[in-house]
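Asker: Have a look at this fold, sequence not included:
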């Protein structure tokens, strides 16, 4: 086989009740012009997804879980089954262009110091949704719409990673369930001395929110909780403490405000639940922080100065 004929990538597609949209994802993977392996992680779907997967001509390998572990848990469950040097993360509501995988592999081939490459995600009407993840001044991971200055991290909706480097940093934070697992992983890759590059030629259409509803209570719970846990694990201590204190202060002063935005993330019960879950996860987060810091090749403070607020 020539280098272009060898299967170097396994694309992981995590799904939960994805019957209405995963077929388009699998069709797009079957049309790729680069050989690859497809591994679908079915999070105990009960809507007929399993039958669709069994009948699809792409003939994906399926790892069916006994319960829903979320996107992060699904990726983590699949990691032991990966034998290729590259692994892809692909949302089940994303449909990559035929040359998507080839562009991602080429981006990693061209930069041996890069551990991950991020795609260009577009909405169905063609608008750019993400070219990667940027780090805001308050520690949020946000979609970047311009990769001119590089990207801090990859967007987990469609990306390619080096398998060995992902394993070397401890894999994926499965307990995040969903959201921020990509930004946390990007933090840890960069702390370990690796780069993350945009791949402008790797294009995919993305429905976004086909499974989870952006703006819903569950969406904000996972986002707020996982952002704080990520900062406790990866960010400079002063930043992590500041953002946790800010979140708590806003929570406890909300009942005193005359005007409160009508959004789920301003509901006191939801925010109290986030604080309770962060408190419960604090010991594990601090142990992870110690492990991450012990093997870091770059300081947290240096990464923060370089990327926060760009």
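Answerer: Yes, it's here. Because the structure is a prediction, the values reported are computed rather than measured.
Asker: from here on, contacts and neighbour counts on C-alpha atoms
Answerer: Noted.
Asker: Show me where this protein has its strands.
Answerer: Along the chain, the stretches classed as strands by DSSP state E are 9-15, 37-42, 61-64, 86-91, 94-96, 114-122, 128-130, 132-135, 141-144, 158-162, 195-206.
Asker: Could you dump these into a markdown table with distance to residue 262 added?
Answerer: Supplementary listing: the strands of the chain in a markdown table, determined by distance: least, C-alpha to C-alpha, whole Å:
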| stretch | distance to residue 262 |
| --- | --- |
| strand 9-15 | 31 |
| strand 37-42 | 35 |
| strand 61-64 | 39 |
| strand 86-91 | 29 |
| strand 94-96 | 30 |
| strand 114-122 | 28 |
| strand 128-130 | 25 |
| strand 132-135 | 26 |
| strand 141-144 | 22 |
| strand 158-162 | 32 |
| strand 195-206 | 27 |
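Asker: Which among the ones you listed is found nearest to residue 224?
Answerer: Nearest to residue 224 among these is strand 141-144 (11.0 Å), distances taken as C-alpha to C-alpha.
Asker: circling back: with respect to residue 244, which of the strands of the chain lies nearest?
Answerer: strand 141-144 (15.5 Å).
Asker: hold the first one in mind and look at this next one:
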């Protein structure tokens, strides 16, 4: 393994792992994920599968309970959001257990689990391992990110996210070379994250005030602040089926508010105002395209919460 970070291995034996899947009306995609987990759970010496259901009404919990993967189903009785569901699962697990968080629309590729575990165990300063993410057609999804910044947001607003990414200015990392080799990143999309026991101990619980979106940005920032690394491992691959938030005005508005809330926590009022203005420009320039873009603009003009 081409580990440029060194060869210091953990001395605590085989890593205990729990796969945590958060569901909310996920019946359409959940069986496919559990099917993909079934043949690979033997790659880890001790692997549990937990499905945390956020009060679905489409039979998601029942699908998980009936599946041959033998998942433990945690029914939260409410839709408390992604972070709250992860915390509910983590509260049931010993602190020495690593957690692989998966969206229900993820599909594991054979040996992906083994490669993520090997990467996580290769050095004591690794906090989170993220796999290579593929679109359904097999192309690489641009899942790696830079820390949100004023330059990045204004580049996305004026040039568009894809153009800004290809110029190396936006939040999204788009250069193909970045996806070929193991590397440190600021953060990666939260659809598939392996969290080491060290990260659990140092970063603590996920922030439940982020109902959806920006919770993974916040968590991975706290992992980095604790002295641990976020590591991309290209030998581990997963397929991601969905992810079209800009088709939903409600989700687009929620993402916008949480982007502003997250940025405000780490920057002064002037920088935050300029950041918010950049998102406003993004929405205004594209308001003719869809209701979702108009929802972005309205979210910028209204309160975003604390």
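Answerer: Received, thanks. Predicted model, so just to flag it, every value in this text is computed and none were measured.
Asker: would a markdown table of the strands of structure 1 with distance to residue 246 of structure 1 and mean neighbour count be doable?
Answerer: Below are these laid out as a markdown table (distance: least, C-alpha to C-alpha, whole Å; neighbours: other C-alpha atoms under 10 Å):
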| stretch | distance to residue 246 of structure 1 | mean neighbour count |
| --- | --- | --- |
| strand 9-15 | 34 | 26 |
| strand 37-42 | 37 | 24 |
| strand 61-64 | 40 | 16 |
| strand 86-91 | 32 | 25 |
| strand 94-96 | 35 | 27 |
| strand 114-122 | 31 | 27 |
| strand 128-130 | 28 | 20 |
| strand 132-135 | 18 | 27 |
| strand 141-144 | 17 | 21 |
| strand 158-162 | 32 | 27 |
| strand 195-206 | 30 | 23 |
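Asker: Of all the ones you listed, which one is nearest residue 27 of structure 1?
Answerer: strand 94-96 (8.0 Å).
Asker: start and end residues in structure 2 for that closest one, please.
Answerer: Under TM-score structural alignment, the match for strand 94-96 of structure 1 in structure 2 covers residues 106-108.
Asker: what's the answer for stretch 20-30 of structure 1, then?
Answerer: The aligned range for stretch 20-30 of structure 1 is 28-38, by TM-score structural alignment.
Asker: Residues contacting stretch 277-288 of structure 1, please?
Answerer: Outside of stretch 277-288 of structure 1, the residues within contact range by C-alpha atoms under 8 Å, 6 or more residues apart in numbering are 225, 228, 229, 232, 233.
Asker: burial measure for the equivalent of the first one over in structure 2, as a count.
Answerer: So the one you mean is residue 225 of structure 1. Mapped onto structure 2 by TM-score structural alignment, residue 225 of structure 1 lines up with residue 257. By other C-alpha atoms under 10 Å, the residues close to residue 257 of structure 2 number 24.
Asker: gap between the residue nearest to residue 257 of structure 2 when sequence neighbours are not counted and residue 191 of structure 2?
Answerer: In this structure, residue 257 of structure 2 finds its nearest non-sequential neighbour in residue 304, 4.9 Å apart by C-alpha to C-alpha, 6 or more residues apart in numbering. For residue 304 of structure 2, the distance to residue 191 of structure 2 equals 24 Å [C-alpha to C-alpha, to the nearest Å].
Asker: and those two? which has more neighbours close in?
Answerer: Set residue 304 of structure 2 next to residue 191 and count neighbours by other C-alpha under 10 Å: residue 191 wins out with 22 against 15.
Asker: residue in structure 1 matching the more buried one?
Answerer: That one, residue 191 of structure 2, aligns with residue 157 by TM-score structural alignment.
Asker: Thought residue 227 was touching residue 139 of structure 1, still the case?
Answerer: Yes - with contacts defined as C-alpha atoms under 8 Å, residue 139 of structure 1 counts as touching residue 227 at a distance of 7.5 Å.
Asker: Which of those two has more residues huddled nearby?
Answerer: Set residue 139 of structure 1 next to residue 227 and count neighbours by other C-alpha under 10 Å: residue 227 wins out with 25 against 19.
Asker: Stretch 109-122 of structure 1 maps to which residues in structure 2?
Answerer: Counting by TM-score structural alignment, stretch 109-122 of structure 1 corresponds to 121-134 in structure 2.
Asker: re earlier: ok, now which ones touch the match of residue 225 of structure 1?
Answerer: Contact partners of residue 257 of structure 2, counting by C-alpha under 8 Å, 6+ apart, are 299, 300, 304, 305.
Asker: Of the residues you listed, which belong to helices?
Answerer: Of the contacts of residue 257 of structure 2, the ones assigned to helices by DSSP state H are 299, 300.
Asker: For the contacts of residue 257 of structure 2, give me TSV that also has distance to residue 36 of structure 2.
Answerer: Listed next are these as TSV, based on distance: C-alpha to C-alpha, whole Å:
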residue	distance to residue 36 of structure 2
299	38
300	40
304	38
305	39
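Asker: Generate a ChimeraX selection restricted to the buried subset of the contacts of residue 257 of structure 2.
Answerer: The buried subset of the contacts of residue 257 of structure 2, as determined by 16 or more other C-alpha atoms under 10 Å, is captured in ChimeraX by this line:
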select :299,300
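Asker: Narrow the contacts of residue 257 of structure 2 to the ones also in contact in structure 1, please.
Answerer: Retained in structure 1 (both residues aligned by TM-score structural alignment, their matches' C-alpha atoms under 8 Å) from the contacts of residue 257 of structure 2: 300, 304.
Asker: Tell me the one among the contacts of residue 257 of structure 2 nearest to residue 70 of structure 2.
Answerer: Closest to residue 70 of structure 2, out of all of those and judged by C-alpha to C-alpha, is residue 305, at 39.7 Å.
Asker: quick one: the helices in structure 1?
Answerer: According to DSSP H, the helices that structure 1 contains are 22-30, 49-55, 70-79, 100-110, 163-168, 181-191, 217-234, 237-253, 268-294, 300-307.
Asker: Nearest to residue 122 of structure 1, out of these?
Answerer: Per C-alpha to C-alpha, nearest to residue 122 of structure 1 of the helices of structure 1: helix 100-110, 12.8 Å.
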